[in-house]
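**Student:** only geometry, no sequence info:
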């Protein structure tokens, strides 16, 4: 059953173009997608000359993401070689382990040349790397020619064009070495830059790029002239109440974190709108004063009434006795 693909998909268009460019094998490499899966390729590369892999022919898989070429592929070696683990995704700056160093301009041909160029390098404990002895690698290089792939049916003895007898390195070999140096240098540069420029999570919020982090450090420290800068005052109900001129001198805030600076600005925004506002005494509540005066008046009136009744009663009793 033939698989149907959306020809408008950028990844499909790119892979079909690369499949057409790589359909004919060369002396150094060959790669083609599987018949039923455009996003899985099988490749064959020849070991670099003048190395422990000289004479070896190595087979592997390339699994491409749906976002290709915006995201890198995963590379898996199937032939024992002594440099990369068999059946495990290898860690290269062009593979899925390092999407930060991948460039969309690279292609499957770039990955094949990079594998050839990386083979003589040291593993240094990278994921999927091996450090076999030279004798073991040479022995595996001889056995590699008898490897047959059960999935794609490739035979290593016929997968590539015969290597011409010449002491002059081919253009692909030279390109592979230069590409390996370039990619290795780029990966080391990026790792060193991220180690220096990456801020600690406790100091800055999470930001997607190191350049944005540097800008965010600079913005809070760039103020206008303190003598002319005004702070807008807003009441709790959101109404504008005026502006307040800042003091002539301000404390040094360069050592404060962004959260502390925001808290300080909020405290300044809650201050009175006028410098003399804090010295004005608010009048007492008029309703409370009126109630107090009324109580006093009623108390005096009641006392006068009681005194008058007592006085009249005494006077009446005095008249009665006479």
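**Tutor:** Okay, I see it. Just so it is clear, the model here is predicted, and its values are computed rather than measured.

**Student:** from here on, just use CA atoms for contacts and neighbour counts.
**Tutor:** Noted.

**Student:** longest single helix anywhere in the chain?
**Tutor:** Taking DSSP state H as the criterion, the chain has its longest helix at helix 286-321.

**Student:** and that one, how far from the chain's centre?
**Tutor:** Its chain's C-alpha centre lies 85 Å from the corresponding centre of helix 286-321 when counted by C-alpha atoms, centre = their mean, to the nearest Å.

**Student:** buried residues in that helix, which are they?
**Tutor:** Neighbour counts over helix 286-321 (16 or more other C-alpha atoms under 10 Å) mark no residue as buried.

**Student:** could you do stretch 130-149 as well?
**Tutor:** Buried residues in stretch 130-149, defined by neighbour count with 16+ other C-alpha under 10 Å: 130, 131, 137, 138, 140, 141, 143, 144, 145, 147, 148.

**Student:** please compare the first structure with the one that follows:
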């Protein structure tokens, strides 16, 4: 694809997307993404269902629509494969998507968004836009069926992920975790409504233990000590903040798994 002759290469969005297209040229065992035909502002992607969840073994295909202001504004993400967590052919509501521009960070990338999407899949929908709460059995059935689906533009989606190809995560993915942590810590305290569910003591313990196991030792040495204290203290906040930390832990797990377990 000769994007240089079609687009203004001086545009920040074009420069950024061309760079990311080059970085994501080769697939990994977890995700694949590429511009559709000659349209740099529409991409198709495929992600692997997170292991040890209802989505394990599934492969999920979708679209990413980028605004001309990218990366200053977030993309919109649309899932095309029936999955039981997100509605198909509808812009989904996530902190990394166009529904929440206030949480988007320009330093985040397509790779960051795909890793976050994988981490979001096993979380509760809680009635957000484009969310579904199917039963585990229904999700497992859809995961099995997903391996047989094809995209008119991309072909058989299961063939887009190559288990033998492993790309190390970029520094931006570690920066994502730090940025989310700082953003949560900077939020002013608000009165929590009675109907908001608070994490139980058991959940708090599992969160602390899970994060301590998932963060690589080298990262633990380089991170300030107060970051761990901040994680524990914020876990006792609202359910929304607790869910954010759960997602952070899931993203850390994906990065750690690719760095140390392959």
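**Tutor:** On my side now, so go ahead. Everything numeric in this text was worked out from a predicted model, so none of it was measured.

**Student:** can you tell me which of the buried residues of stretch 130-149 of the first structure is nearest residue 8 of the first structure?
**Tutor:** residue 148 (35.3 Å; C-alpha to C-alpha).

**Student:** report the separation between the counterpart of that closest one in the second structure and residue 35 of the second structure.
**Tutor:** Counting by TM-score structural alignment, residue 148 of the first structure lines up with residue 150 in the second structure. To residue 35 of the second structure, residue 150 of the second structure is 17 Å away according to C-alpha to C-alpha, to the nearest Å.

**Student:** still on that earlier bit, need the max-distance pair from the buried residues of stretch 130-149 of the first structure.
**Tutor:** 131 and 148 (24.4 Å).

**Student:** could you tell me where the helix or strand encompassing residue 210 of the second structure falls in the first structure?
**Tutor:** Assigned by DSSP states H and E, residue 210 of the second structure belongs to helix 201-214. Aligned by TM-score structural alignment, helix 201-214 of the second structure corresponds to no residues of the first structure.

**Student:** correct me if wrong: residue 69 of the second structure contacts residue 13.
**Tutor:** Yes: the pair residue 69 of the second structure / residue 13 is scored as a contact, 6.2 Å apart, by C-alpha atoms under 8 Å.

**Student:** more crowded one of those two?
**Tutor:** Comparing residue 69 of the second structure with residue 13 by other C-alpha atoms under 10 Å, the one with more neighbours is residue 13, at 21 against 13.

**Student:** how near is the equivalent of the more buried one over in the first structure to residue 113 of the first structure?
**Tutor:** Using TM-score structural alignment, the equivalent of residue 13 of the second structure in the first structure is residue 11. Relative to residue 113 of the first structure, residue 11 of the first structure is positioned 21 Å away (C-alpha to C-alpha).

**Student:** now swap in residue 63 of the first structure and tell me
**Tutor:** In terms of C-alpha to C-alpha, residue 63 of the first structure sits 17 Å off from residue 113 of the first structure.

**Student:** these two touch, right, the match of residue 13 of the second structure and residue 72?
**Tutor:** No: taking contacts as C-alpha under 8 Å, residue 11 of the first structure lies outside contact range of residue 72: 11.7 Å.

**Student:** and residue 85 of the first structure, what pairs with it in the second structure?
**Tutor:** By TM-score structural alignment, residue 85 of the first structure lines up with residue 87.

**Student:** check residue 52 of the first structure too.
**Tutor:** In the second structure, the residue equivalent to residue 52 of the first structure is residue 54, according to TM-score structural alignment.

**Student:** could you give the number of residues near that match?
**Tutor:** With other C-alpha under 10 Å as criterion, residue 54 of the second structure counts 23.

**Student:** tell me the secondary structure at it.
**Tutor:** Following DSSP: H, G, I helix; E, B strand; the rest coil, the label given to residue 54 of the second structure is coil.

**Student:** next up, the contacts around the closest residue to the match of residue 148 of the first structure other than its chain neighbours.
**Tutor:** Spatially, and ignoring its direct neighbours in sequence, residue 150 of the second structure is nearest to residue 156 (4.1 Å; C-alpha to C-alpha, 6 or more residues apart in numbering). Contacts of residue 156 of the second structure were listed using C-alpha atoms under 8 Å, 6 or more residues apart in numbering, and they are 148, 149, 150.

**Student:** pipe the residues you listed into JSON lines and attach secondary structure and distance to residue 164 of the second structure per row.
**Tutor:** Below are the contacts of residue 156 of the second structure laid out as JSON lines (DSSP: H, G, I helix; E, B strand; the rest coil; distance: C-alpha to C-alpha, whole Å):
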{"residue": "148", "secondary structure": "coil", "distance to residue 164 of the second structure": "21"}
{"residue": "149", "secondary structure": "coil", "distance to residue 164 of the second structure": "22"}
{"residue": "150", "secondary structure": "strand", "distance to residue 164 of the second structure": "22"}
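
**Student:** closest to residue 240 of the second structure out of those?
**Tutor:** residue 149 (34.4 Å).

**Student:** buried stuff in the longest strand along the second structure?
**Tutor:** Ranked by number of residues, the top strand in the second structure under DSSP state E is strand 39-48. For strand 39-48 of the second structure, burial by neighbour count (16+ other C-alpha under 10 Å) applies to 40, 41, 42, 43, 44, 45, 46, 47, 48.
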